[in-house]
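> Please work out how this folds:
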Amino acid sequence: IIRNFIIDAYLNWGIEYVLLGGDDEIIPHRGFYVDEGLYWDEDIPSDLYYACLDGSFNHDNDNYWGEINDGLNYCENDLFGEVYVGRAPVDSTDELSNFVFKTLSYEKSDGDYLYNVRMVGENLDWGVSGGDYKDEIKDGSSNHGYTTVGIPHDYNVSTLYDRNGVWQKSEIISIINNGVHIVNHMAHTGVNFIMKITNNDLKNLENSKYFFGYSQGCYAGSFDNRMSDGNYGDDCIVEDFVTTHAGAFAFIANSRYGWGSYYDTNGASQHFDREFFDALFGENIREIGKANQDSKEDSIGFISDPIIRWCYYEINLFGDPTVRIKDAVKPEHDIEVRNIDAPTHGLPNETVSVVAGVYNNGQNTENVTIDFIVNKVTVNSTLISNMDSDIYQEVWFNWTPTANAVYNLCVYAEFVPGENITDNNMANTTVIVGPDIAVSSIFTPEYIELNTTGMINATIINSGLTNETNIIIDFIVNGAIIDNVSVSISRGTSVEVTFNWTPTVEGSYNITIYSEPVADEYFVT
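Below you'll find the model as predicted:
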């Protein structure tokens, strides 16, 4: 149900990000199957299920989800995200309050602590150490056939490595309490311990500047609370890190085993770790949900390796996917248009109200000109005078469309003198003026016996603001119209249509339900 809702919201609202609001017992996980050879698991908790929306991940309808070629028509699963997903693993009002407070606090944060990045590596009892893995993140690397950038020099990157002398958990607790922006970690972990810290130790955290964490360790992100021995316990430690009053505002971690290499740094988990920070600082993808998905898609060329597939499934974001990792230094000048809100549908000659949120992320007071643009034409402007640093302000525009059409609305902050960060100066949305009929879902049997009638059902929705009659719905098989019906749908409602079809030749068929455009309907994709 939840995934189907996300699919509908993606198709009809154009959503880009999804925050799953609840722990596993509230928003259940989908467990994926991977057989590595020596190890196999049929229940790897993976929120990728809510991000990649084509197919079911179980085309053969057995008990194993996410098998190779379990996608549509027995092809590879959809591994490219339509939306970017994070999870707020909360199961109480206190946890929800903590999660929201820390997320908002980070978004408003500034100051010296944003300079501080800490690489944390422990003794692995391997031929290499955790610090060897972390150096590739810190400095960038072209090892093992791919290249990723390091942490920019604008940040103050420090290390805490066992290879330099075994460190105690009190040291990482002190680092967190004194303010650290990013913590990147490599070591053996478990459901209830990470960085030598246990769930019980989190009571010793007192930081009011919250950090972003990334760890390659095993089971630290097991949000179904399953331990490596198959038993179940309390919430995993990464859940507690983001839902207690202190600690992290977001964390990326493994729900099952992390994967390293005994003799070198060519571990599968390292691949995703490197690609994540390359997304942040090499590709300038600062939204943590988008960067997490990018780290996976940049690794998809290796998906035939079952260990890469295992990591692809198990790496989950515990945090708001829209949060952008901040620069080390607050820019002198930076105006952001953070959002735009308008009705999705309208009518000709009826006024539409549009509101946008503008934020001064720079250090200086600015005079900001805000333009309202419709289909690339500026139709109105307003001036925000003397906008102080760290001020968020809403601006309103009224607009009256004169004809049925699909309109692109843009709110654009003109560059202020000296502004160099310009990719966040606009926000866009689409308004459909006139009729909008859509096929919102189709349900077909995966198999119909020869010369036996099968039933195909579809839901047709009228998202427009006018009642529509004589809507022709076509039933198409392999590109040929086999049948059609005429329906009437009131505004904001839907109807179900059913077609009966009897295949007479054995084979694989492409079934399409098509709503023919009604008069003056322009949004027909």
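> going forward, measure contacts and count neighbours with C-alpha atoms only.
OK.
> May I have the residues that are in contact with Gly127?
262-264 (CA atoms under 8 Å, 6 or more residues apart in numbering).
> With distance to Trp65 and neighbour count added, can I get these in JSON lines?
As requested, the contacts of Gly127 are arranged in JSON lines below (distance: CA to CA, whole Å; neighbours: other CA atoms under 10 Å):
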{"residue": "Tyr262", "distance to Trp65": "30", "neighbour count": "14"}
{"residue": "Tyr263", "distance to Trp65": "33", "neighbour count": "11"}
{"residue": "Asp264", "distance to Trp65": "32", "neighbour count": "14"}
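> out of the residues you listed, who's nearest Ile370?
When the contacts of Gly127 are compared for distance to Ile370 (CA to CA), Asp264 wins out at 53.0 Å.
> As TSV, the contacts of Gly127 with secondary structure and distance to Gly55 would be great.
TSV is the format used below for the contacts of Gly127 (DSSP: H, G, I helix; E, B strand; the rest coil; distance: CA to CA, whole Å):
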residue	secondary structure	distance to Gly55
Tyr262	coil	37
Tyr263	coil	39
Asp264	coil	37
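> so can I have CSV of those showing distance to Val379?
Shown next, in CSV, are these (distance: CA to CA, whole Å):
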residue, distance to Val379
Tyr262, 62
Tyr263, 63
Asp264, 59
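> what's the closest of those to Glu107?
Looking across the contacts of Gly127 and measuring by CA to CA, the closest to Glu107 is Asp264, at 37.3 Å.
> Spatially nearest residue to that closest one, not counting backbone neighbours?
Nearest non-adjacent residue to Asp264, counting by CA to CA, 6 or more residues apart in numbering: Val128, 6.0 Å away.
> Where do the strands of the stretch 251-400 of the chain begin and end?
315-318, 335-341, 345-346, 352-360, 366-374, 377-387, 392-399 (DSSP state E, counting those that start in this stretch).
> burial of the residue nearest to Asp264, as a residue count?
Other residues near Val128 come to 16 when the count uses other CA atoms under 10 Å.
> mind listing the helices in this structure by residue range?
Using DSSP state H, the helices of the chain run over 2-13, 93-108, 130-139, 169-178, 237-243, 268-281, 288-297, 306-314.
> Tell me which of these sits nearest to Tyr33.
It is, among these and with distance given as CA to CA, helix 306-314, at 8.2 Å.
> on contacts alone, who are the packing partners of that closest one?
Under the contact criterion of 3 or more CA pairs under 8 Å, 6 or more residues apart in numbering; DSSP states H and E, helix 306-314 touches strand 30-35, strand 40-46, helix 268-281.
> this one next, for a side-by-side:
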Amino acid sequence: MRSIRYPTISALIVLFFLMANINALSDRFTQANVNGENTPPDQHVDIHLEFDSSSARELTHNGFSYVTAPGYYIPFTEGDAALPFTIRKVLVHPLAENIRLHITNIEERTISVDHPVAGVPEPSPVSSSVPSPAGPPLEYPPEHLSVSGDGYVRGMKVLDIRFDPIILDGRGALTSASEIDARLTYDIPEEIQVDLGAPFRRSTSVFRSSLEHDLLNPEDIDRFPALKMDAPVSILDHGDVQYVVITNTSLIGDAFSPFIEWKNRKGIPTKLVETSFINDNYNGTDMAEKIRNFIKDAVNSWDTEFVLLGGDVAVVDYRGAYARTSGTTQPYNACDLYFSDLDGTWNQDGDSYWGETTDGVDLRPDVYVGRAPVQTYQEAKVFVNKTMIYEISPPSGYLDNATLAGEYLDSTTNSSQGMDLIKNNLLPSTMNATSMYDSAKGVFGNLNRPNFMNQVDMGASLIYHSGHCNWNVMSVGTASNGMMYNSNIPLYKSDAKYGVLNTIGCIANRFNNNDAIVERHVLEPDGGTIAGIGNSHYGWYSYGYPGFGPSEQFMYVMTYELFRNGQVRMAQHFAEGKNYFVSSSGSYNSARWIQIVLNLLGDPEVRVRTSEPGVMNVTFPSTVGMSYEGLPVKVSYANGTPIKDALVCLQKSDYYSYALTNETGEARFNFTTSNLDPLNVTITALNQLPFTVNLSVDNVLPTIHLDLSEPGTTGEDYSVNCTILDNAGIKEAYLEVNGSLGRTVLKGNGTVFTTNISIPVNSIEPLELRILAMDGSGNWNITPWMDLLVNDNDPPYLIEDRTGRFAETGDPHNFSLRASDNIGVGILQYRGIPIRNRPAQSS
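Sure thing, here's the model as predicted:
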């Protein structure tokens, strides 16, 4: 691989997928005139993108080059120029129409390459080693920036903006855009009858988190309404059910009960729904369509975000969907995306094929879906036990490990190089990444069945496999001992060190036909994995270009979503990785094929562990009262750093509430109860062990004794002393004075509390006082208003004597005196003679 030759240029280094010390793709985004439902007809979005051509590289084979750059991908359509592209997402009003993109400024430079640019070759299935070599391109990106697709995510309209930083003209000249500015404009119809609503009703919404990480304009999530899901039947009462487990208990029994109890306890409201209920209450041409119509109703009525299809196809039906590429057609591939993408019917043309390009399928997830491939009660117990061990009490010493196994896919294409792209570009330095290379072709390596199984047994949180497969076999090296069959899976003895398997191999996850090898990993009780990502039919690679084959690019972007884009839950990184390539999947090509056949077996909600779990520090009241407004729970890492977005759940027989911690690591609750059952507090956070505790409920109110036997004196300070007792201690105490004096904090040593107040100077009316006290459990007690008597010890004083000094005998004599007092002058006398008086002075 050689670097591109290019002229000396000055450009900002911008990479979407980062190498260790390089920032991600730099793009500035501004938006004007976005005002929610009452927006004016014309809207626009200004976009600025930058690219550094010095980051580009050539990957050459048979005289033709792929031009790549970190964080960019190669197109999927055969014949397209093998030049880098990336996708940026923009949120617009759900009724946006007449979308226009106008480039307002561009800085371009001509660059050169050592070899002709390849056309994307016909992909080869990862069940064959028959190569499809590259040739010259047949199609070229017409411009650097375009709107490549649009669709809906839970009723919110998302546009895909495709950036091709390097374009090729018909003469073979390459032009790189180092900077580009564009204005996106759209209209909103002034009058239209649609059902609009709030996109996210739940403060802990995981889909909201996904959009916040994906969008250029996440601040507009709260500004735009969402279209309501088009559900043919709506019978569910409105409620809060974030997670639905669909199963048939007549076959599975109550195996999912502890799983559902745990999800509820940690703050994911979860409900089991029987397939019989769905069959009896929802319309559809078959059971799969009935299940999908129920899920639509659950999204509308319950704001559901996760669905576990709790059974193999004999327990919970599946949809066979159409896929075609490279001369291969498979009309009925097992496709659980059908239950995740809820827009339209997936069979718009009404024929016998589902998911065709003519069926109005937008391929974007509206709910996160996983499948538990279980057929019996015992298999379901294995699935539940493994998942709960992984989430609640995993063994130590393996969750910061990753295993990357890559073999020769043909005589030339060594997929270990693709594994190294993941290892070197995406995995954090804190992970212990073990590369297992193929030992064939005269190259020293360590990839074979015994070594691979031993590596899994020692424990790895993430297991990547880039190699050939069939439904019952996984190739782990091309040597004689490189084949691992279903019959080998029981040999795993990992002591509960379960991880997550992701393979590009063909048919490894064909769960609709026998037990595929990915299923066997998930269902093996003594080892294997808790989840598996794999294909129900072919995976695809590109001859001579390891790491840039279609299936490898999907694996890479899923890893990026997990480590670099905050999509940490199992189905988040899986679905959002696929979502990245939706706009490349509009025609029958390898990208659309992979959208259809790539499925997740496992719990969609569980957070993927990527390091050894820590132990959280948690502070909270030792007991709680019958009512506690603002009950605080504070969460931090072991080093004291606050944990943001820890999920805190409080639950008891008559109370249920959950919240995410803020930047200071705190969540507060307005708790109230009518009984003394204990209150459970459960806290979960990424890469931390769960914390759980039961708090006693205290119904004993603080006892308050306030002694006001000593009166106050006008104009002086008065010391208020009270005794406050409680079994849980006193957390807060206040003195409240009716009138202008307001509320004062009482200071105390545990039982005796004091404060000083100033008695007004101008009144002897009694003061009304009361004490408010909250104990350590949050119970408040408030005394009745009590009178504090006020004395006056200040005599009146003479301000001025204006009485005349002389008088004639027998003549009247006027006395004129001015006197004052803090509470007014009652009687004024001169040598026993009363003088007419006024309240503050007499004369």
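> CSV for the helices of structure 1, including distance to Tyr64 of structure 1 and mean neighbour count?
Output for the helices of structure 1, formatted as CSV (distance: least, CA to CA, whole Å; neighbours: other CA atoms under 10 Å):
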stretch, distance to Tyr64 of structure 1, mean neighbour count
helix 2-13, 18, 15
helix 93-108, 33, 17
helix 130-139, 33, 22
helix 169-178, 40, 16
helix 237-243, 26, 27
helix 268-281, 23, 24
helix 288-297, 21, 25
helix 306-314, 14, 24
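> Out of these, the one nearest Asn199 of structure 1 is which?
Closest approach to Asn199 of structure 1 among the helices of structure 1 (CA to CA): helix 237-243, 5.5 Å.
> Give the aligned range of the closest one in structure 2.
Mapping helix 237-243 of structure 1 onto structure 2 (TM-score structural alignment) gives residues 517-523.
> after superposition, how close is that stretch to structure 1?
Its aligned residues in structure 1 lie a mean 0.9 Å from stretch 517-523 of structure 2 after superposition (mean CA distance after the TM-score superposition for structure 1).
> which one in structure 2 is aligned with Lys290 of structure 1?
In structure 2, Lys290 of structure 1 lines up with Gln572, judged by TM-score structural alignment.
> So the closest residue in space to its match that isn't next to it in sequence versus Ala323 of structure 2, what's the distance?
Nearest residue to Gln572 of structure 2 in three dimensions, chain neighbours excluded: Tyr368, at 6.9 Å (CA to CA, 6+ apart). Applying CA to CA, to the nearest Å, the value for Tyr368 of structure 2 to Ala323 of structure 2 is 22 Å.
> And Phe57 of structure 1? What does it align with in structure 2?
For Phe57 of structure 1, the aligned position in structure 2 is Trp346, judged by TM-score structural alignment.
> residues in contact with that match?
Applying CA under 8 Å, 6+ apart to Trp346 of structure 2 gives the contacts 338, 354-356, 359-361.
> just Val166 of structure 1 next, same as before
Glu122.
> swap the cut-off to 7 Å and go again
If a contact means CA atoms under 7 Å, 6 or more residues apart in numbering, then Val166 of structure 1 has no contacts.
> what separates it from Asn184 of structure 1, distance-wise?
Relative to Asn184 of structure 1, and taking CA to CA, Val166 of structure 1 is found at 17 Å.
> just to revisit the earlier point, quick one: buried ones out of the contacts of Trp346 of structure 2?
The neighbour-count criterion (16 or more other CA atoms under 10 Å) marks 338, 354-356, 359, 361 among the contacts of Trp346 of structure 2 as buried.
> so who does the residue nearest the centre of structure 1 touch?
Centroid check for structure 1 by CA atoms, centre = their mean gives Tyr84 as the closest residue, at 1.8 Å. By CA under 7 Å, 6+ apart, the residues touching Tyr84 of structure 1 are 16-18, 51, 289-290, 293, 321.
> Trace it over to structure 2, please.
By TM-score structural alignment, Tyr84 of structure 1 lines up with Tyr368 in structure 2.
> now Phe5 of structure 1
Residue pairing (TM-score structural alignment): Phe5 of structure 1 is matched to Phe294 of structure 2.
> Same question for Asp273 of structure 1.
Match for Asp273 of structure 1 (TM-score structural alignment): Met555.
> With Phe223 of structure 1 instead?
Under TM-score structural alignment, Phe223 of structure 1 pairs with Phe511 in structure 2.
> Could you do Gly260 of structure 1 as well?
In structure 2, the residue equivalent to Gly260 of structure 1 is Tyr541, according to TM-score structural alignment.
> surely that match meets Leu409?
No - in terms of CA atoms under 7 Å, Tyr541 of structure 2 does not count as a neighbour of Leu409; the distance is 8.2 Å.
> neighbour count winner among those two?
Between Tyr541 of structure 2 and Leu409, counted using other CA under 10 Å, Tyr541 has the larger neighbour count: 34 against 29.
> Who are the contact partners of the corresponding residue of structure 2 for Ile391 of structure 1?
Counting by TM-score structural alignment, Ile391 of structure 1 lines up with Phe691 in structure 2. Contacts for Phe691 of structure 2 (CA under 7 Å, 6+ apart) come out as 682-684.
> With respect to Leu725 of structure 2, which of the contacts of Trp346 of structure 2 is nearest?
Ranked by distance to Leu725 of structure 2 (CA to CA), those are led by Tyr338 at 62.4 Å.
> check contacts around the closest one.
By CA under 7 Å, 6+ apart, the residues touching Tyr338 of structure 2 are Arg319.
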